[in-house]
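> sequence unknown, structure follows:
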C-alpha cells in the first residue's frame, strides 16, 4: 500500500479548493472539542457553526456545505433527537456529512443505540479510532472511554470491509491513518505523538473531513483531510516544546499549509 501525503497533487488541489470556496460547515460536537474544531476549520479556510440551538439541526444540516456529527455532542446540550434530525436532514438535502462515533462500543449500550440510529442515516464518511471501527463492525473494540486500546494497523482489512458493508468511506486514525471506500485503501503517515495529548484533535479531524467533503467526493475528501492534518502535526511538533505549545503551533500549521 503506497503512502499518500500533502505532496500528492489531488490533495494539494483539494486543500486549495477549500480555501478558495470557504465552505460553511455545521457541526454537533462536545464543549471540549468545539473550540479546536472551529479553529481548525477557520485555519484551512472554512466557516464553522457548532451547536444545537433551536432549529439548527434541521435548518443548518440542510443548508450547510457539509456537516459533522460527533457522538460526544450528547455530553453537551445536544439530544439524541438533535443528532438523528441533523443526520436525516443532511441526507435528504444531499449535504455531505461525517460521523465520528466517539466511544462507541466502550460499554454504554444506550449510547451505542443512538450511534446506530445516526449511522443508519447514511454518512458520507465515518471516522474513528481503531476500537470504534471494530465496535461498528460488530466486534469488541475494547475501547477505554474515548480512547482506543488498539492500533490502526490492526484493523486495515476491517476498514475496507466495513466501508463495503456500509457503502460509505471509512477512516481510522492512528500512528498511520487508513482510509477506504471498500475498493481503494490509502495509508496516510505522519502526524505527531503530541496529538493524543491534546483534547479534540481527533474530533476536529472529523470537522476537517467535512470541509473537504464540501469540495470533492468523500474518498478524496477523507484522504486530503488526513494528509493535511498529518502534515500540520509534523510541522507543529518541530516547533513545540510540549502539548500546550503544540496545540497553538498545530492551528498555525494548518493555517500556513
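It's in. Nothing here was measured: the structure is a model prediction, and the numbers come from that model.

> make it CA atoms for all contacts and neighbour counts henceforth
OK.

> burial measure for residue 247, as a count.
For residue 247, the count of nearby residues is 23 (other C-alpha atoms under 10 Å).

> right, I mislabeled it, should have said residue 238
Neighbours of residue 238 under the rule other C-alpha under 10 Å: 11.

> just so I have it, where are all the helices in the stretch 101-250 of the chain?
Using DSSP state H, counting those that start in this stretch, the helices of the stretch 101-250 of the chain run over 109-119, 130-136, 156-166, 201-213, 218-239, 243-256.

> just checking, what packs against the helix or strand where residue 85 lies?
Per DSSP states H and E, residue 85 falls inside helix 80-93. For helix 80-93, the elements it packs on are helix 56-63, strand 66-70, strand 97-100, helix 109-119, judged by 3 or more C-alpha pairs under 8 Å, 6 or more residues apart in numbering; DSSP states H and E.

> try this one side by side with the last:
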C-alpha cells in the first residue's frame, strides 16, 4: 500500500478510463453512475458475441455472479479470458456462491483458469470459497459468519490462504472490511448500516474498485473505493432510505480529499 494521502490525492488519475462491467440488471444503473461519479466511463455489454472486443478496449473489468443467467455466465468466461490474455485487471464478485453450488462451481472455474487482481465477497462467501462450512442468509452474510473481534484472526488466515492460492487481493466486506494480499492485511472500519438497506451496493462497490484497478494495485483500489463509498455513507446518513441513497451519490460525487483523509479509519492488521 502506498501512503494513504498519496493514494487519495491521485484518485482522479482514472479520468475517462473505460471500465467494462458485467453485472446483474438490479445493479446496472447505479453501478454505471458510481463509475461516472469517480470520473471514469462504464460500459455494461453482456452479449457473448461482443464482450471480448469490448473488454479488449477497456482498462479494467468488473464481473459479478449476482442474479446469474446462462448467457451472462458465458459472457463472463469470455471476458475474463480476454482480460487475462491482455493483462487487463479484473475483479470477481462472489455474489451468492455460499447458497448456490452453480455459482460456486463457476467461481472456482473462473479462478482456476484466469488471473484476477481482486476477489470480493462477504464472510459467508469467502468461507465457502475456502472450502469451509458457511451459514449464509441468501446472498447476505449469515449471522454466525459475521466478522468480529472474536473471529478476525480466523478470517485473516482464510484470506491470506486464498490470496496466495490465487495470487490475488482478497476483500472481505462487512462492518470491518478486510483487504489481504499475501501476508499483508489492511482493515477499513468506515461505513454505516444504511448501506445494507439498499440493494446492489456490493455490485456498486465492485464497479468502483474496477474503476480504480485501471490505475492502482488491487489493495489500493479496494481502499479507495471503500473509503469513498463508506465515508460518503457516514456523511449522507438520513432516516429516509431513498433520501439517503440520493445523498450517498451526491456525496460520492463531491467528497473532497480532505474529507476522506480526515474520516478514514484504515489500519494495518498486526
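The structure has been received and is ready for your questions. All values derive from a computational prediction rather than experimental measurement.

> Next, the TM-score between them, please.
After superposition, the two chains reach a TM-score of 0.90 (TM-score structural alignment, normalised by the length of the first structure), with 246 aligned residues with a C-alpha RMSD of 1.8 Å.

> Pull the residues that contact the helix holding residue 85 of the first structure.
28, 52, 57-59, 61-63, 67, 69, 74, 96-97, 114, 117-118, 121-123 (C-alpha atoms under 8 Å, 6 or more residues apart in numbering).

> for stretch 52-70 of the first structure, same thing?
Defining contact as C-alpha under 8 Å, 6+ apart, one finds that stretch 52-70 of the first structure is touched by 23-30, 77-78, 82-83, 85-87, 89-90, 92-102, 203, 206-207, 210-211, 213-214.

> Spit out the contact partners of residue 140 of the first structure.
Residues in contact with residue 140 of the first structure (C-alpha under 8 Å, 6+ apart) are 105, 131, 134.

> give me that answer again for 10 Å
Residues near residue 140 of the first structure by C-alpha atoms under 10 Å, 6 or more residues apart in numbering: 105-107, 131-134.

> what's the distance between the residue mapped onto residue 76 of the second structure from the first structure and residue 38 of the first structure?
Residue correspondence to the first structure (TM-score structural alignment): residue 76 of the second structure is matched to residue 83. Using C-alpha to C-alpha, to the nearest Å, residue 83 of the first structure is found at 19 Å from residue 38 of the first structure.

> Compare these two and say which is more crowded by neighbours.
residue 83 (26 against 21).

> gap between the counterpart of residue 38 of the second structure in the first structure and residue 223 of the first structure?
Matched to the first structure by TM-score structural alignment, residue 38 of the second structure sits across from residue 44. Counting by C-alpha to C-alpha, the gap from residue 44 of the first structure to residue 223 of the first structure is 15 Å.

> Please say which of those two ends up with more neighbours.
Shown here are residue 44 of the first structure and residue 223; by other C-alpha under 10 Å, residue 223 has more neighbours (29 against 25).

> thought that one was touching residue 184?
No: using C-alpha atoms under 10 Å, residue 223 of the first structure is not in contact with residue 184; the gap is 11.0 Å.

> Quickly list what's touching both of those two.
residue 169.

> List buried residues within the contacts of residue 140 of the first structure.
Neighbour-count burial (16 or more other C-alpha atoms under 10 Å) is assigned, among the contacts of residue 140 of the first structure, to 105-106, 131-134.

> Now flag whichever of these is closest to residue 141 of the first structure.
Nearest to residue 141 of the first structure out of these is residue 131 (C-alpha to C-alpha; 4.0 Å).

> Identify the residues contacting that closest one.
Contact partners of residue 131 of the first structure, counting by C-alpha under 10 Å, 6+ apart, are 102-106, 137, 139-144, 146-152, 154-155, 172.

> In the second structure, what residue corresponds to it?
Correspondence of residue 131 of the first structure to the second structure, assessed by TM-score structural alignment: residue 124.

> picking up where we left off before, the match of residue 38 of the second structure contacts residue 24, doesn't it?
No: Residue 44 of the first structure lies out of contact with residue 24 (C-alpha under 10 Å); the separation is 11.9 Å.

> Which neighbours do the two have in common?
Contact criterion C-alpha under 10 Å, 6+ apart; residues shared by residue 44 of the first structure and residue 24: residue 211.

> Verify the contact between residue 38 of the first structure and residue 50 for me.
Yes: using C-alpha under 10 Å, residue 38 of the first structure makes contact with residue 50 at a distance of 7.7 Å.

> list residues touching both of the two?
By C-alpha under 10 Å, 6+ apart, the residues touching both residue 38 of the first structure and residue 50 are 25-27.

> tell me which residues of the helix holding residue 85 of the first structure are tucked away?
Within helix 80-93 of the first structure, the residues scored as buried using 16+ other C-alpha under 10 Å are 80, 82-91.

> now swap in stretch 108-125 of the first structure and tell me
For stretch 108-125 of the first structure, using 16+ other C-alpha under 10 Å, the buried residues are 111-112, 114-115, 118-119, 121-125.

> swap in stretch 249-268 of the second structure?
249, 251-253, 255, 260-261, 264, 266.

> Pick the one among those residues closest to residue 162 of the second structure.
Nearest to residue 162 of the second structure among those, with distances taken as C-alpha to C-alpha, is residue 266, at 21.9 Å.

> counterpart of residue 51 of the second structure in the first structure?
Using TM-score structural alignment, the equivalent of residue 51 of the second structure in the first structure is residue 57.

> Burial check on that match, number of neighbours?
Burial measure for residue 57 of the first structure: 26 neighbouring residues, criterion other C-alpha under 10 Å.
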